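> Let me see the structure of the following:
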Amino acid sequence: MVRAYQIYASKSAAETLKVLETNALGLSEAEAKSRRLKFGGNVVRAKETTAFDLVRRQFSSPLTLMLIAAALVAFFLKETVDTLVISVILLINVGLSFFQEYRSETALRHLKSLVSRTATVRRGGQAAVRPQAELVPGDIVLLSAGDIVPADIRLIKVDGLAADESALTGESAPVWKDAAVSAGAPSGPAAAAPIALAGTTIASGRGEGVVIATGENTEFGQTVKLALETTKVGAFEESVRHFSVFLMKVVGVALILVFAGNLLIEGTTARAAEFLLFSLALAISVVPEALPAVVTLTFSRGALHLARKKVIVRRLSAIEDLGHVEILCTDKTGTITENKLRLTDVFAREQSEAGRLAALSVAPEQEVRVVSSFDAAIREMAARELGITELKRHIIAHRPFDPARRRQTLVLQDESGRGRRTLLIVKGAPEQVLPFCAAEAGSILTAERRQEILQAFRNFGRGGKRVLALAYRPVAEKENYNDSDESEMIFAGLLAFEDPLKSTAREAIRRAEELKVRVKILTGDGPEVASAVAVAAGVVRDSGEVMSGEELVKLTPEEFSAAAERFDVFARVTPEQKYRLIEVLERRYAVGFLGEGINDAPALRLAHVALAVDGAADAAKDAADVILLDHSLDVIVDGIREGRVIFANVAKYVRYSLSGNLGNMFSIAGISFLLPFLPMLPIQLLLVNLLTDIPLMAIAADRVDGREVAGPRRLHLRDLANYALLMGLVSTFFDFIFFGLFRSAKPALLQTMWFVESVLQELAVIFSMRTPFLFFRSAPPARSLALFALLAAAFTLGLPLTRVGQEIFHFARPSGSAVALVLLLVAMSFVVTELVKSWYRRGRGQAVFK
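This is a model prediction of the structure:
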């Protein structure tokens, strides 16, 4: 099958425009809308999870299969009432699980709708930013470094354009592009020089082209669906799932032994079906079947909560990673400062001329999606001070700001000053621009004058101001310009910009310290500016606590590692140095990194948690786990805290489900060998499981003690297993005390009181296990959790008194003294559980909670 890129690579740009019935001015909005109806949206649709899929998933879970098996055994025994009761419990469990998962899927769909990619197109001759999903064949798209190509595009114009096609072809080196006609149809994507393929990244340069294929008709769309339908699962989430499966296997083996042991003790197979039903019910009551659903629901609820704070997670498991962050690496601009620059000073011999040249140096709007804050400040100054509202210039070539070069180059025809002339204007870091300068205002740039300029630069920096140097030279018009043209420049002046500290910055730094998160500033600004802002924000106390990129280069690997840990402010660092710093820090810490540019993408992919702002380069957003709709350190700190709250609530369920359920299994299984009848009927066991699971629906919304989020925490499942075994034995101890007190009671009364004691004790365990601290010294439980628990307790105490409880569930009416005795046992059990928990936490138990 011939692909679109093969057809159009062998056609000229003019032929392509003719075939697609468009032109270099682009489509009109009306025509674009018409074509969207014809061709559909520029999207690749993954298979969505439907309500039917969720229902089917419930009926394939181990719990549901065991309930179905229990219902079939009851039916085989001709226990009609038990069959109906088990079937109702089955439907309730399926309904609750479906409700939880449906809410999670709805949350995920909502999150995906909050983040959308955009593209710069030309509509009716005007550049406009539109959602990528709205692109249609025939649209003219403008491309620049950092963009992810939104569709398959036949290039019309290129200026130093190179594309990273590794995502599609596996080719690691950038591929240079041109607009020339290919000699015949290219054999594969890698040979299609005049084609920019969807999903690839513009590594450098700029260009424009016409869309030839969209959505699933693109080359990338043929293979991307599988990636869209694959979900990345976090380490904790995966370990919880594995642990659940492992526990089910252990419980299965134990219950087979219980089943076989009861048969051997009875010495007959007459009650085999009854013992099988009992064993199935016991298995259902022990397995933490809701654990995966609780993890997903808690994460999705947390993700929606973060979204309301303008923090969008691209995968749910990123929330757990966010909570583990110990070091946060970020630029200062926009996170600590406002990124609302104001041009306050011009250091130049001819200030008005420097201001006019600065206005000419502003990047052309039609070639950038977002006007830089520097250019916006220059425009505002030019209009206010010089009365320049319209630039009289003709752009010949433009080389956007490059973090490696730390400067921008513009070649233009100046029609606003001293006659018509062609100028090459460079604007960038003073250290990069000044060495290329040889003159200033008609005079030779002497060594003494250079020192004056550098001293002014340092003085501005100490005042926390960001500085750009401006230089120019007349040039002859030609087809291509390169670095060699940037020599013998005329120094025009220094432009000093003020970027005020955000009002929330100091408080955000303080809150980060409370969470034991160390903030490190990695910036391209000079040491003076970086240190001034860091001191003002409270990141460091001394302005000398800064390491420059130039100093980092001179360090040995060992010294580099020591510096990465010691210093919290790194100035004039390159993207490669950012990568090395994160690489070194990740050997000992969980690192979060906030990046924006295309050159930040490698470091973002390396970091444990990658964060990008919504206005970042497409390549940076594509590498990010978390997208910030509000460029602020405050929302990142909120996200870290929320991640820890979510983790703490999942950990509560794990602690409870293991401690309470294991204790229940030990006692019921053990005592079943000592009685000539079942200690609890199967439908009573299933009702215990249902009543104690209902309050856990509210665990995701439970309050968390401030001490639990004071530092990054991890749940060590091996240590947790030992802890759960110990706490389960505490529960078993009181169950055997109960057996000693009620061993002479009639079977129905013993079963009834054990049912009451089991439910109330497991409800009490929820309130003990919900915090690693003593109950009365921890944050109060959420109202919903307390309400569900009270309702479950009231239902448990009231059901044996009703006709339904006595006839359907085979309960006996208990006496007041029997109920009082059970309540006393539950209270004693809760106190002892609290004491053992406190003792264990002071010793080896620290590993369970950290």
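> rest of the way, CA atoms for contacts and neighbours
Fine.
> any chance you could map the helices in the stretch 401-550 of the chain?
430-433, 447-462, 505-514, 527-537, 549-553 (DSSP state H, counting those that start in this stretch).
> Please name whichever of those helices is nearest to residue 493.
Closest to residue 493 of the helices of the stretch 401-550 of the chain, according to C-alpha to C-alpha: helix 447-462, at 8.5 Å.
> Measure how far that closest one is from the centre of its chain, please.
Relative to the mean C-alpha coordinate of its chain, helix 447-462 is positioned 43 Å out (C-alpha atoms, centre = their mean, to the nearest Å).
> do the same with stretch 34-42
Remark: stretch 34-42 is offset 32 Å from the chain centroid, using C-alpha atoms, centre = their mean.
> hang on, the earlier thing: will you turn the helices of the stretch 401-550 of the chain into JSON lines that also has mean neighbour count?
Formatted as JSON lines, the helices of the stretch 401-550 of the chain follow (neighbours: other C-alpha atoms under 10 Å):
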{"stretch": "helix 430-433", "mean neighbour count": "19"}
{"stretch": "helix 447-462", "mean neighbour count": "16"}
{"stretch": "helix 505-514", "mean neighbour count": "19"}
{"stretch": "helix 527-537", "mean neighbour count": "24"}
{"stretch": "helix 549-553", "mean neighbour count": "15"}
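> one more to put side by side:
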Amino acid sequence: MTHPSTHLAEPAPAGNAQPAAERGLSQEAAAALLAQAGRNELAKQARRPAWKILLGQYLSPLVGLLLIACVVSAALDEWADAVAIGVILVVNGLVGFFQEYRAERAMAALRSLTAPRARVRRDGQARLIAAAEVVPGDILLVEAGDIVAADARILACYALLVNEATLTGESMPTEKAALADAPGAPLAERHNALFMGTAIANGSGVACVTATGARTELGKIAHLLATVEDSVTPLQAQLARISRTLILLCLAVVLLVALLGFIQGMSWMNVLILAVTLAVAAVPEGLPAVVTIALALGVQRMAAQRVLVRRLDAIETIGCATVVCTDKTGTLTMGNMIVRALWGADEHALLFAAAACCEAQLDSQGKAGVGDTTELAILVAAWERGIRAEDLERDFPRRFVIPFDSVRKSMAIRRANGVLYVKGALEMVLARSRSAPEGVSEAADDMARRGLRVLAIATGEGETEEGLTLLGLVGLADPPRPEAIAAIAEARRAGVTTVMITGDHPVTAEAIARELGILAPDEAVQGRIHARATPGDKLRIVRDWKAQGAVVAMTGDGVNDAPALREAHIGIAMGITGTEVTREAADIILTDDNFASIVGAVREGRGIFDNIRKTVIYLLAGNAGELAVMLFAAVLALPIPLLPLHILWINLVTDSLPALALVTDPTDEDVNGRPPRDPALPMLGRREWSVVLATGALQALVTLTVFAWALQARGLDEARNLAFTTLVFGELFRAFGARRSDKTFWEVGILSNWRLFAIVMLSAVVQIGIHHVPVMRELMQLTPLSLSDCMLTIVIGLIPLTVIEAWKLFARKWIRGH
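Model prediction:
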């Protein structure tokens, strides 16, 4: 008997194929179609001019505050501060400028997926042409290893398997056939179609091109990707809101104090100096740097969680995620098939027959190999039971192979022992069997409900697949990652909803979801599972969740995931299996393709946000204290307590350095035990603003009391000297209490953040030192500080911290009592 070979370079068209398929298009017709339809390329999107992108980086309220600080510092001849702030402005602008090119890089990577060359039939001859010159109506010739050049309808094929995972999300190669598809079939079920950018895994085929360029399925995804806009992250929105509030507050206080100055008879020059001083006091120059350092630190922490961050603000955004839409294969599952169930009277004989019907090759360790993933899984299971593939090949070498095809839905191998080993779909193998175990159909249904891929194993004595003896069933599946089960449980505890989006069959998807814990045994799907999802479906799912107010993270590895990754608040690409398109479209990349890493990133993101918020509160409370000192002094008709240089020094010593140390605080152990914060709520709510104002008022009261007493007892110079140092010590010591709002600094551990302790101690020494270094003393217009005055300012400087910590203890007892 003659059997077909396993490879056919150019199969003849089926009988129902058009006669034109024999010759293909003529060169003249192809040229005319090329002029009409355009080149088979993904169109490049028009780019915004570079100057517009750069200008857009300097239009936010926060940058406006920095500009004010820069101008004020220059006006006061504080060129060091002005240059430092200017550097921050340039760096932040350049970072934002280069981020604008993410979409262009994603589009360029997507265009690289298109085949550079294609084999077509023109004028009756097979010709190799540039893929860009393929036109609708061309007869496309494909074989294993090819990248499909355009969308096409299959006219004839032989054992054709196509890897469409990057387009459809289907984890297994798709079987193709020269049979018409059902109208409206989803992409994953279009067995008569080839799609641009997919890879031929096995066999060969002849197809008629139906769409090129932007009209292909890949082109439609490119269009979706080009029209999706980056989401404004919660952190960007929060900081913009705080910046607007500070600008309004600053203007109001400056106008009020200026009005009071005129009423009290101050000169224009003094009013101007006072207004400039207040503007400097109101601007937290260290805030942008602190946020950048906090996010940069988050990059390092997330790298330890096997997460690479491509955009800094993505660190905080992942922390407030309320929904994670994730792919199944490789992220929630291991990404490779294993045998999970055997059904038959003799499992050893069943596995022997299954292994004898495999063409894959296992390595010497029995753990991996080359070939079809299903066959490798069977060989691994056989190896574990003492059945070696090399022993099979040595003792019973194969005589011939009947390859798998989509019509027979089975394959067979005849070996030297005279036995024909068959594996395939149960309905096809059962129809050709003369005997089968009782209950085999029920067993197959049960396996399918559990999400297993079912293969029937049979043996025969002839050279055809007839009169078989069905031995049993093998159930295979891509197993869940053990750590993913624990991670999903932690995500649920953290209030994060896990949504599984996959190209697999709905029954398989639901079974895996229940095994993973995404769905409880008696829980309804309710939008948590989406099977057979297309690129448009994924984009719609993300938009639906966003419309409900959710902060959405979306994972993906294929081209079909790129638009949804861009649309989501946070796009997460797979580092191992992901395409270049998804990596360019994403905000963060998982180096291990593991869902557990996402939950770890959520934990770190929440910790970073906590650190940013506590630091913002600390900074604003300090600025509020400085403003209150100047405002109350003006209301009380007192001399100016602090000079502009004093304010700049305070902002440098008490704002920037302690704030940078505050953002290094370790993440709270139980941060994922809290529900995600509502992104619609401001970073600083009523409670936080109350803390800022109350702390600022307390600091101002202490400072003004010292100033008023010294003004009467020692004169203006000594009063400014003591008020300045008291305010510095008060804000430095208050940094210890800013770490937690619910615990005192000794409960947290004063050395648990050694950087903060070292900075506060060093800054206190420097503060004392500037009173005794002649150059600094003259520049700052200070007087020497005696030992008694030094001790006095330290003790008084501890008053705000003592009151704040005492209030924490009182509030805790009051809450417990109620």
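> For the two chains, what TM-score is obtained?
Laid over one another, the chains give 0.65 as their TM-score (TM-score structural alignment, normalised by the length of the second structure), with 680 aligned residues with a C-alpha RMSD of 6.1 Å.
> circling back to that earlier point, may I see the helices of the stretch 401-550 of the first structure organised as CSV, with distance to residue 820 of the first structure added?
Shown next, in CSV, are the helices of the stretch 401-550 of the first structure (distance: least, C-alpha to C-alpha, whole Å):
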stretch, distance to residue 820 of the first structure
helix 430-433, 82
helix 447-462, 74
helix 505-514, 46
helix 527-537, 60
helix 549-553, 72
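> right, and those helices - which one's nearest residue 377 of the first structure?
Comparing those by C-alpha to C-alpha, helix 447-462 comes nearest, at 16.7 Å.
> what angle sits between that closest one and helix 527-537?
Helix 447-462 of the first structure and helix 527-537 meet at an angle of 20 degrees, taking axes from the mean of the first three to the mean of the last three C-alpha atoms, to 10 degrees as the criterion.
> Run a quick neighbour tally on the closest residue to residue 405 of the second structure other than its chain neighbours.
Nearest residue to residue 405 of the second structure, sequence neighbours excluded (C-alpha to C-alpha, 6 or more residues apart in numbering): residue 159, at 4.7 Å. Neighbour count of residue 159 of the second structure, defined by other C-alpha atoms under 10 Å: 21.
> Let's verify residue 159 of the second structure: helix, strand, or coil?
strand (DSSP: H, G, I helix; E, B strand; the rest coil).
> can you tell me how far the equivalent of residue 768 of the second structure over in the first structure sits from residue 816 of the first structure?
Using TM-score structural alignment to pair residues, one finds that residue 768 of the second structure aligns to residue 797 in the first structure. Using C-alpha to C-alpha, to the nearest Å, we find residue 797 of the first structure at a distance of 11 Å from residue 816 of the first structure.
> So which of those two has more stuff around it?
More neighbours surround residue 797 than the other of residue 797 of the first structure and residue 816, with 18 against 8 (other C-alpha under 10 Å).
> helix/strand/coil for that one?
helix.
> was I right about it contacting residue 757?
No. Distance between residue 797 of the first structure and residue 757: 9.7 Å, which falls outside the contact criterion (C-alpha atoms under 8 Å).
> which parts of whichever strand or helix holds residue 201 of the second structure are buried?
Assigned by DSSP states H and E, residue 201 of the second structure belongs to strand 199-211. Counting neighbours by 16 or more other C-alpha atoms under 10 Å, one finds that the buried residues in strand 199-211 of the second structure are 199-211.
> how far away is the residue nearest to residue 751 of the second structure when sequence neighbours are not counted from residue 305 of the second structure?
Leaving aside its chain neighbours, residue 751 of the second structure sits nearest to residue 757 (6.5 Å; criterion: C-alpha to C-alpha, 6+ apart). According to C-alpha to C-alpha, residue 757 of the second structure and residue 305 of the second structure sit 27 Å apart.
> same check, this time on residue 60 of the second structure
Residue 60 of the second structure sits 32 Å away from residue 305 of the second structure when distances are taken as C-alpha to C-alpha.
> Among those two, which residue is more densely surrounded?
Each of residue 60 of the second structure and residue 305 has its neighbours counted (other C-alpha under 10 Å); residue 305 has more, 19 against 14.
> Show me what that one aligns to in the first structure.
Residue 305 of the second structure maps onto residue 309 in the first structure, by TM-score structural alignment.
> residue contacts, that match?
residue 635 (C-alpha atoms under 8 Å, 6 or more residues apart in numbering).
> With residue 337 of the first structure instead?
Residue 337 of the first structure neighbours (C-alpha under 8 Å, 6+ apart): 499-502, 505, 533.
> Please apply the same query to residue 358 of the second structure.
375, 379, 413.
> Give me the aligned partner of residue 788 of the second structure over in the first structure.
With TM-score structural alignment as the criterion, residue 788 of the second structure lines up with residue 817 in the first structure.
> I should have written residue 155 of the second structure there, sorry.
With TM-score structural alignment as the criterion, residue 155 of the second structure pairs with nothing.
> Which residues outside the helix or strand harbouring residue 622 of the first structure are in contact with it?
Applying DSSP H and E as the criterion places residue 622 of the first structure in helix 618-623. Outside helix 618-623 of the first structure, the residues that touch it by C-alpha under 8 Å, 6+ apart are 117, 146-148, 201, 595-598, 600-601, 604-605, 610-614, 627.
> ok, now with 10 Å
115, 117-119, 145-150, 199-203, 314, 594-607, 610-616, 624, 627-628 (C-alpha atoms under 10 Å, 6 or more residues apart in numbering).
> What are the buried residues along stretch 837-850 of the first structure?
Residues of stretch 837-850 of the first structure classed as buried: 837, 840-841, 845, 847-849 (neighbour count, 16+ other C-alpha under 10 Å).
> Revised request: answer the last question for stretch 513-525 of the first structure.
Result for stretch 513-525 of the first structure [16+ other C-alpha under 10 Å]: buried residues 513, 515-525.
> circling back to that earlier point, for the residue nearest to residue 751 of the second structure, the count of nearby residues, please.
By the criterion of other C-alpha under 10 Å, residue 757 of the second structure has 19 neighbours.
> What helix or strand is it located in?
Using DSSP H and E, residue 757 of the second structure sits within helix 754-769.
> For that helix, name the packing helices and strands.
Secondary-structure packing of helix 754-769 of the second structure (3 or more C-alpha pairs under 10 Å, 6 or more residues apart in numbering; DSSP states H and E): helix 657-662, helix 716-737, helix 787-817.
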